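Student: sequence and predicted structure are below.
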Amino acid sequence: MPFQPVQPEKLSSAVIRQIERLILRGVLRPGDRLPSERDLAERLAVSRPSLRDAIADLQERGLLTKRAGSGIFVAEVLGSAFSPALVQLFGNHPEAVHDFLSFRRDMEGLAAERAARHASNLDLQVIDRAFRRMETTKTRPDPQEEADLDAAFHMSVIEASHNVVMLHMMRAMYDLLRQGVMFNRARMFAQNTTREELLAQHRAINDALQSRDPRAARQASEAHLDFIADAYEAQRKTDRNAETARQRIEHDTAE
């Protein structure tokens, strides 16, 4: 018979599995600080030596990192998703932005559709709260704050899709976006009319999700990314025209 004696599990192994699951599911995010050793041991109901063994194992495997004088943090495991050379290549070639936006359109459309089907009521509350925070920036717009809130809204939708592979892949995408590697969002969305359009698009995504309408959620998400792609192309055209005008002025001045 294919049965083996059941071996008692070490407490440190159970701790390792729990922390791994929290990282995998996106509950613990890169850069999050773990509670103090005493607090965490009490929460997990394990001895501090067992906890230390688990932390050491996770550190050795690159999931946790220790910062002198600060504590234990979830490692920036997404940093290895794109090599520095590839990130620089993305930033230097506009066609990469087109592919970046196309990829986001496909993935986020699917994520919105999945979220409408699989999100818990709490997931939907998180998404709605993220959108309401975006609304508050209308009276005091700040480009960096708007970009952060925009990213937080989209990540809340991706998290609500409950697909861990998509979650970690898209977090890597948004890391590039936050760094401004792909394009300058502040310049592209500087005008108030564009800001209002963007807010309306996010509202459509949120409304469809709150109604649990998979088709409408996907369509709203795809329409939003189409708008961003069009805005980026318009920005590139404006930049090209400005460069041409500058060259003409320089030429006329030199004569």
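Tutor: Perfect, I can see it now. Numbers count the residues shown, from 1 in each chain.

Student: C-alpha from now on. contacts and neighbour counts both.
Tutor: OK.

Student: you'd agree residue 65 is in a strand?
Tutor: Yes - membership of residue 65 in a strand is supported by DSSP: H, G, I helix; E, B strand; the rest coil.

Student: tell me the contacts of it?
Tutor: 59, 72, 73, 74, 75 (C-alpha atoms under 8 Å, 6 or more residues apart in numbering).

Student: what is the burial count for the third one?
Tutor: The reference is to residue 73. Using other C-alpha atoms under 10 Å, residue 73 has 20 neighbouring residues.

Student: how close does the closest residue to residue 104 other than its chain neighbours get to residue 28?
Tutor: Distances taken as C-alpha to C-alpha, 6 or more residues apart in numbering put residue 225 closest to residue 104, at 7.3 Å, once the chain neighbours are dropped. Separation of residue 225 from residue 28 (C-alpha to C-alpha, to the nearest Å): 28 Å.

Student: any chance of the contacts of residue 65 in JSON lines, plus distance to residue 241?
Tutor: Shown next, in JSON lines, are the contacts of residue 65 (distance: C-alpha to C-alpha, whole Å):
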{"residue": "59", "distance to residue 241": "52"}
{"residue": "72", "distance to residue 241": "51"}
{"residue": "73", "distance to residue 241": "47"}
{"residue": "74", "distance to residue 241": "46"}
{"residue": "75", "distance to residue 241": "44"}
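
Student: next, the one to line up against it:
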Amino acid sequence: MPFQKIQPEKLSHAVVRQIELLILRGILRPGERLPSERDLSEKLGVSRPSLREAISELQDRGLLVSRAGAGVYVAEVLGAAFSDALIRLMGTHEEALFDYIAFRRDLEGLAAERAALLASTTDLQVIGAILAKMEAAHDKRDPTDEARLDAEFHLAIIEASHNVVMLHMIRAMFDLLRQGVFYNRQIMFGQRTTRDMLLDQHRAINDALQARDPTGARTAVERHLDYVEEALSAQLQSERNEAVARQRLEHELGKT
């Protein structure tokens, strides 16, 4: 008969599985600090020795790191998605910028479509709450908060699609975006007309998601990223034109 005796599971193994799932599902994020040993053992209902054994195993697997005097953190596991050489290469070639936007358009359009179908009521509340924060930040002269919330809004949609592979792929891409590898988001949000358009586009995405309209959600995301592509293309052309104009001015001023 194909039956085996049930073996009691070590508490440390149960702790490992729980923390692994929290990382996989994107609930515990790279760089996030875990509660203190005492608090975490109480939350999990296990002894400190069992917790230490689990933490040690997760560190061996590269999922957690210990920082002297600072505690235990979720490892920056996303950093391994791209080598430093590839990051530098992508940051110096315009082709990579537009491939990046195309990648986002395809993947985020699919994620929005999935989110409209699969998101829980709480997922949609999170997306709506982030949009409300974006609207509040929109009136500020400094676009920093609105640009940050823009990333959070898009990541919340990915989370609401409930696909962990997609989640970690997009998080890796947004990490590069925060580093300014592809383009400076502050410049885009610094222009009032562009900021107005971007906010309206985010509202349209949210409206479709709240209505659970998968086609509308995907279309709204694609239109948004089409606009981003057009705005960046215009910005790059403007920078090229300005460089040529400065050369002309320098030449003119240098004439005797």
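Tutor: In hand now; what should we look at? Nothing here was measured: the structure is a model prediction, and the numbers come from that model.

Student: still on that earlier bit, residue 225 and residue 28 of structure 1: which is more packed in?
Tutor: Higher neighbour count among residue 225 of structure 1 and residue 28: residue 225, with 20 against 17, using other C-alpha under 10 Å.

Student: over which residues of structure 2 does the host helix or strand of the more buried one lie when aligned?
Tutor: Taking DSSP states H and E as the definition, residue 225 of structure 1 sits inside helix 214-254. Helix 214-254 of structure 1 lines up with residues 214-254 of structure 2 when matched by TM-score structural alignment.

Student: what about the strands in the stretch 1-150 of structure 1?
Tutor: Secondary structure of the stretch 1-150 of structure 1 (DSSP state E, counting those that start in this stretch): strands located at 64-67, 71-74.

Student: okay, those strands in a markdown table with distance to residue 53 of structure 1 next?
Tutor: Supplementary listing: those in a markdown table, determined by distance: least, C-alpha to C-alpha, whole Å:
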| stretch | distance to residue 53 of structure 1 |
| --- | --- |
| strand 64-67 | 13 |
| strand 71-74 | 13 |
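
Student: among those, which comes closest to residue 168 of structure 1?
Tutor: Among these, strand 71-74 comes nearest to residue 168 of structure 1, with 13.7 Å by C-alpha to C-alpha.

Student: that closest one vs structure 2, average offset?
Tutor: Taken over the aligned residues, the distance from strand 71-74 of structure 1 to structure 2 averages 0.8 Å (mean C-alpha distance after the TM-score superposition for structure 1).

Student: can you tell me which residue is nearest the centre of structure 2?
Tutor: Among the residues of structure 2, the one closest to the centroid is residue 171, at 3.7 Å (C-alpha atoms, centre = their mean).

Student: please, which helix or strand holds it?
Tutor: In the assignment (DSSP H and E), residue 171 of structure 2 maps to helix 164-178.

Student: how much does that helix stray from structure 1?
Tutor: Mean deviation of helix 164-178 of structure 2 from its aligned counterpart in structure 1 after superposition (mean C-alpha distance after the TM-score superposition for structure 1): 0.3 Å.

Student: show me what that helix is in contact with.
Tutor: By C-alpha under 8 Å, 6+ apart, helix 164-178 of structure 2 touches 24-26, 78-79, 81, 87, 104, 107, 111, 151, 155, 158-159, 182-183, 185.
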